[in-house]
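**Q** Starting from these lines, generate the structure:
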Amino acid sequence: MLRTLEIRDMLIIDRLELEFQPGLNVLTGETGAGKSILLDSLGFVLGWRGRAELVRAGADKGEVTAQFDLPAGHAAWAVLDEAGFEHDGEMILRRTNYPDGRKQAYINDRRASGELLRVLSETLVELHGQHDDRGILNPKAHRDMLDSFAGLDLGKLGTRWQALTAARRELKRAEKAMDEIRAEEEFLRHAVAELDVLDPQPGQEAELDVKRRQMQAGERIRDDIAKALQALGMNGAEGLVNDATRWLDGVADQAEGQLDDALSALERTVNELSDAQQVVETVLERLHFDPMELEQIEEQLFALRGLARKHDVLADDLAEFAEGLRIRLAALDGGEVELADLRRAVASASEAYQEEADRVTKARQAAAAKLDKAMGAELAPLKMERAVFRTDVTPETAGPEGQDDVSFTVATNPGAPSGPLNKIASGGELSRFLLALKVCLSGTTEGVTMIFDEIDRGVGGATADAVGRRLKALADGAQVLVVTHSPQVAALGGHHWRVEKQVRDEQTFSTVIPLDPAARIDEIARMVSGDTVTDAAKDAARSLLKV
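**A** Prediction:
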């Protein structure tokens, strides 16, 4: 709840400190005394958009500080945690306004943005009045209000929506991938067929190039090698050495050992010639090839390099490239199976979501009927027994919070057309509609300070008393601040302040005075009779206060 509100140099307030209490807090005073300034100041520290110029004339700056007492687990702590603010169970908001329009905000003495204050304020304060566009009169909030009234937990629905969204996203991705593959199907099939015929392998280009160069070189040197082999053979060097050996061996005995060394050398020569001949024969055999084979190798090498250029990859990478194309083809060939599976997954997720969404719709419809009945019971004591309040639950585009749009409509008289609250009801009627609705919804908001700005406007007598009693009931176990001109409402307050103007040194100031029991009698008597407070008015005040 709101514990204290300190205001410095705002409009016609110079220094003001208020300590609010649990229960029903009422603020009264003559028109123009400054009650609206209090709300403007509170709205300012909460980050609400309001008047542009709030600094008191002649002051260097205006400042408002609000202290809240909040229980553990209050929604405001989660907002601070998400924003990265540390806290120890204390909530102090401070905001400063300068004459040039600059504003500075602080949460527990740490700089904060006005937007964070606004988000935080939604967990701290509710403002209800004829010009309230933040709460009950905001159609965007009606569904949340009905869900809170119904005690609906939308966690399961949100989870199923996420599952459906994910399934749809995966199907869309697969369909897009399939469309892309289909667009290049002809290319893929042609390219894979072409690569399968060639069957490229890593290192194949180098191997073919070596073979080709060897064959091309063999053509040039084979004839000379063949001639050398012939020169080394029996018709050449080997034959001549054998002849020389035979001739020398025939006369060796007659030479008395002088030819032995020569014969040994010739023997070694024969062996060396044999070795040389074998090597030359081996080389010559290797150089033997089919001219058609050379042509085939050249064609294969040309095709290999041509495909490498065509696909802009290295020849050694063609095998890996071909495998990638085969995988894409396999995805195409098996894609329909995957798409069928994904479509079944979407259908299953859609069915699960629809089942939960239908359950939520039925719960909302049941809650709407219950709320309408409760509103009928609340409107009767407020002298609006002929008015009709209806909660419309209509179809809407499905989403994480369901498939329903919720709006509160009213008809002030039987047979009259119904419409939005703020379009159909008059000022006094609107106030009572808002109060009745808030009473019905009071159990849905915990730990929030509720502020009613002249919600009793346009009513009096027994109706005003009924308004006051409902405000008092609403304040039971909570905190309600009421700005009122109704003595019946003021008399039911647990705590009472009077807002009044004072003139000091030819300057007008607004101040707020807490009232003791005697002062309350005088104030309520003023509200009953006007400027002249009579004894009869005081008796009426005592009667209202039951003192």
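**Q** Could you use CA atoms for every contact and neighbour count after this?
**A** Noted.
**Q** since we're on the residue nearest to Thr444 when sequence neighbours are not counted, how many residues are nearby?
**A** Closest residue in space to Thr444, ignoring its immediate chain neighbours: Ser148 at 5.3 Å, by C-alpha to C-alpha, 6 or more residues apart in numbering. The number of residues packed near Ser148 is 17, by other C-alpha atoms under 10 Å.
**Q** this one as well, want them side by side:
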Amino acid sequence: MLTALSIRDVVLIEALDLDFGTGLGALTGETGAGKSILLDSLGLALGARADSGLVRNGAAQAVVTASFDLPDDHGASELLAENGLAAEPGEPLVIRRIVKADGGSRATVNDQAASASLLKELAPYLVEIHGQHDDRGLLNARGHRALLDAFGRIDTGDAGNAWRAWRDAEQRLADAHAELESAARDREWLEHAVAELTALGAEPGEEEELSAARADMQKGARLAEDLTAISDHLEGSDGGAAQLRQAARRLDRIAGEHPLLADALEALDRAVIEASEAEERLAGARDALSFDPQRLEDTETRLFELRAMARKHRVEPDALPGLAAELAERLGRIEAGGAGITRLEAERAGARAAYDAATAALSQARTAAAARLDAAVAGELPPLKLDAARFRTTVEPLPESQWNATGRDRVEFEISTNPGAPFAPLIKIASGGELSRFILALKVALAEEGGATTMVFDEIDRGVGGAVASAIGERLARLATRAQLLVVTHSPQVAARADAHWLIAKSHDGLVTRTGVTALDAAERREEIARMLSGAAVTDEARAQAARLLEAA
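**A** Predicted coordinates for the structure are as follows:
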């Protein structure tokens, strides 16, 4: 709810700080005292157009600060969080709007910069202002379906689930048709590609194995001559290894003749061992690097085939087996496509039937709720001097292109103000006073389902008095048990119903005219209601009547 409103240098208001509480608050004062300035100031905080003409003459800027106390689960919380403007738990929501005399404005939400468009988004969650020229809230037909659903406690969850299932089924079918059409156009190419990939029979990792084998065989071909020459030096009866063994045997016969000969024999034995190992290693290398020219040719042929196929399909050689499976699957879907389409069409039809059933139930529930709402509003109209008026809630089917997760109904509130007159939207045929009273009747009937936490009614009692004014006051008081209400009124019957009362008055000091707002105590309140009853000269009878009104409230 709105807890405080601070105004600086707005038109005739120099400095004003107001604190608000729960229940019904009345703002009264003589015509021209500046009640509209107060509402214009609140409108600024809620994103209304910033007009430099609102800045008080001689001031550099006008500043309006509105504070709201909101529960944690309030509808505005998500919007604030999305924009990084959420207040700390337990802290108020503070909106400040500054308008400069030379043009331009800026706004903050919880001391952080915010746009006027964001304030306009926040406004419906915070305050509803119903006045002579209101074109929002209950007058906006786009919100009527949600209001009717809230009134009738209608759950749209089943319809929403059915809608999403139907949309998903439609999308799957469309995707299948598109894939089938695309695949059918490529069928000849697919058949050829699958055939040649199948004939190639590529295996995972095959390209790497072939490449390594080819490299080894090419290396063997390059080293073959050197390996043969080295073998000739080492092997055979005249090879180096044989010569070492012969020398070792001959030295062995004489090694005992001198210590140095024994040392030489040991060294020669080691050389013989090393030479034998070298022979073995050389033989192993020769075997490993040996190649069959035909095998090398076959290996290269296979390797080049794999690489050529990979280039053709713009994939890596190792991806060829997977590509073959993928293309074969696509080809298979073409051949089995008809059956798949039939299955998806059946799923779509089932999802559509489920949506039809869910929305038919919604339409029935809305029609029943509309009848109850019409009866509730009809009961509120006669006491508000709208005896000749009729109210109805139309529930009509929307074209299929406008169906959605909340159903397929168009809902709109309509009235006929005179017998025999056709029904039409509220805003088109209701006069200013009728409009405010219709809104009040609707608000009471709807029991404030889904509304803002604060409502402002601007001169809802214009042009009425007596019993009608009393009926308005009674309904405002009843509505104020569910939400915070502020009413700008000229009716003593309405003012007497208020839980709090402020007097808006204009003062002059010979040079400057100012508008001020004063919170009235019990005695001041009786005096103001007496003034409203009698006019400029307040009589004792008016004071007594004011006291009776206050006691009756």
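**Q** tm score of chain vs chain?
**A** The TM-score (TM-score structural alignment, normalised by the length of the first structure) is 0.76; 470 aligned residues with a C-alpha RMSD of 3.5 Å.
**Q** Tell me which stretches of the stretch 351-500 of the first structure form helices.
**A** Secondary structure of the stretch 351-500 of the first structure (DSSP state H, counting those that start in this stretch): helices located at 421-424, 427-441, 461-475, 487-491.
**Q** re earlier: the residue nearest to Thr444 of the first structure contacts Ser442, correct?
**A** No: judged on C-alpha atoms under 8 Å, Ser148 of the first structure makes no contact with Ser442 at a distance of 10.0 Å.
**Q** Find the centremost residue of the second structure, please.
**A** Nearest to the mean C-alpha position of the second structure, counting by C-alpha atoms, centre = their mean, stands Glu82 at 8.6 Å.
**Q** distance of that residue from Asn110 of the second structure?
**A** 14 Å (C-alpha to C-alpha, to the nearest Å).
**Q** Quick check: the gap between Gly465 of the second structure and Ala495 of the second structure.
**A** Per C-alpha to C-alpha, Gly465 of the second structure is found 12 Å from Ala495 of the second structure.
**Q** ditto for Asp458 of the second structure
**A** Taking C-alpha to C-alpha, one finds Asp458 of the second structure at 13 Å from Ala495 of the second structure.
**Q** what do those two both touch?
**A** Residues touching both Asp458 of the second structure and Ala495 by C-alpha atoms under 8 Å, 6 or more residues apart in numbering: Thr489.
**Q** Looking at these two, which is more packed in?
**A** Comparing Asp458 of the second structure with Ala495 by other C-alpha under 10 Å, the one with more neighbours is Ala495, at 31 against 23.
**Q** Tell me the residue in the second structure aligned with Ser431 of the first structure.
**A** Matched across to the second structure, Ser431 of the first structure falls on Ser436, judged by TM-score structural alignment.
**Q** Glu506 of the first structure now?
**A** Using TM-score structural alignment, the equivalent of Glu506 of the first structure in the second structure is Leu511.
**Q** the strands in the stretch 451-553 of the second structure, which residues?
**A** In the stretch 451-553 of the second structure, the segments counted as strands under DSSP state E, counting those that start in this stretch are 454-458, 484-488, 500-508, 513-519.
**Q** By how much does the longest one deviate from the first structure on average?
**A** Between strand 500-508 of the second structure and its aligned partner residues in the first structure, the average distance after superposition works out to 1.2 Å, using mean C-alpha distance after the TM-score superposition for the first structure.
**Q** same deal with the second one?
**A** Strand 484-488 of the second structure, aligned to the first structure and superposed, deviates on average by 0.7 Å (mean C-alpha distance after the TM-score superposition for the first structure).
**Q** Tell me the helices and strands packed up against that strand.
**A** Counting contacts by 3 or more C-alpha pairs under 8 Å, 6 or more residues apart in numbering; DSSP states H and E, strand 484-488 of the second structure is packed against strand 24-28, strand 454-458.
**Q** Ok, which of those strands comes nearest Glu181 of the second structure?
**A** Glu181 of the second structure lies closest to strand 454-458 among those, at 57.9 Å (C-alpha to C-alpha).
**Q** Distance-wise, check Arg187 of the second structure relative to Ala319 of the second structure.
**A** Distance, Arg187 of the second structure to Ala319 of the second structure, using C-alpha to C-alpha: 21 Å.
**Q** and if you look at Arg245 of the second structure?
**A** In this view, Arg245 of the second structure and Ala319 of the second structure are 57 Å apart by C-alpha to C-alpha.
**Q** who does the longest strand along the first structure touch, helix- and strand-wise?
**A** Identified as the longest strand of the first structure according to DSSP state E is strand 388-399. Contact partners of strand 388-399 of the first structure among helices and strands, from 3+ C-alpha pairs under 8 Å, 6+ apart: helix 318-379, strand 402-411.
**Q** I would like the residues contacting stretch 265-283 of the first structure, please.
**A** Identification of contacts with stretch 265-283 of the first structure by C-alpha under 8 Å, 6+ apart yields 225, 228-229, 232-233, 237-238, 241-242, 245.
**Q** wait, which of these is closest to Arg498 of the first structure?
**A** Of all these, Arg498 of the first structure sits closest to Ile225, with 127.6 Å by C-alpha to C-alpha.
**Q** Comparing the helices of the stretch 351-500 of the first structure, which comes out most buried?
**A** helix 487-491 (a mean of 26; mean count of other C-alpha atoms under 10 Å).
**Q** so it matches what in the second structure?
**A** Using TM-score structural alignment, helix 487-491 of the first structure corresponds to residues 492-496 of the second structure.
**Q** And the matching stretch against the first structure, how far off on average?
**A** Compared with the first structure after fitting, stretch 492-496 of the second structure deviates on average by 1.8 Å (mean C-alpha distance after the TM-score superposition for the first structure).
**Q** how much distance is there from that stretch to the middle of the chain?
**A** Chain-centre distance of stretch 492-496 of the second structure: 45 Å, with C-alpha atoms, centre = their mean, to the nearest Å.
**Q** got it, and stretch 58-77 of the second structure?
**A** Distance of stretch 58-77 of the second structure from its chain centroid, counting by C-alpha atoms, centre = their mean, is 24 Å.
**Q** Quick one: residues in contact with it.
**A** Residues outside stretch 58-77 of the second structure that contact it (C-alpha under 8 Å, 6+ apart): 1-10, 41-42, 44-45, 54-56, 86, 89, 91-102, 122, 125-126.
**Q** Can you say which of these are buried?
**A** Buried residues within those, counting neighbours by 16 or more other C-alpha atoms under 10 Å: 1-10, 41-42, 44-45, 54-56, 86, 92-101, 122, 125-126.
**Q** among the residues you listed, which are in helices?
**A** 41-42, 44-45, 122, 125-126 (DSSP state H).
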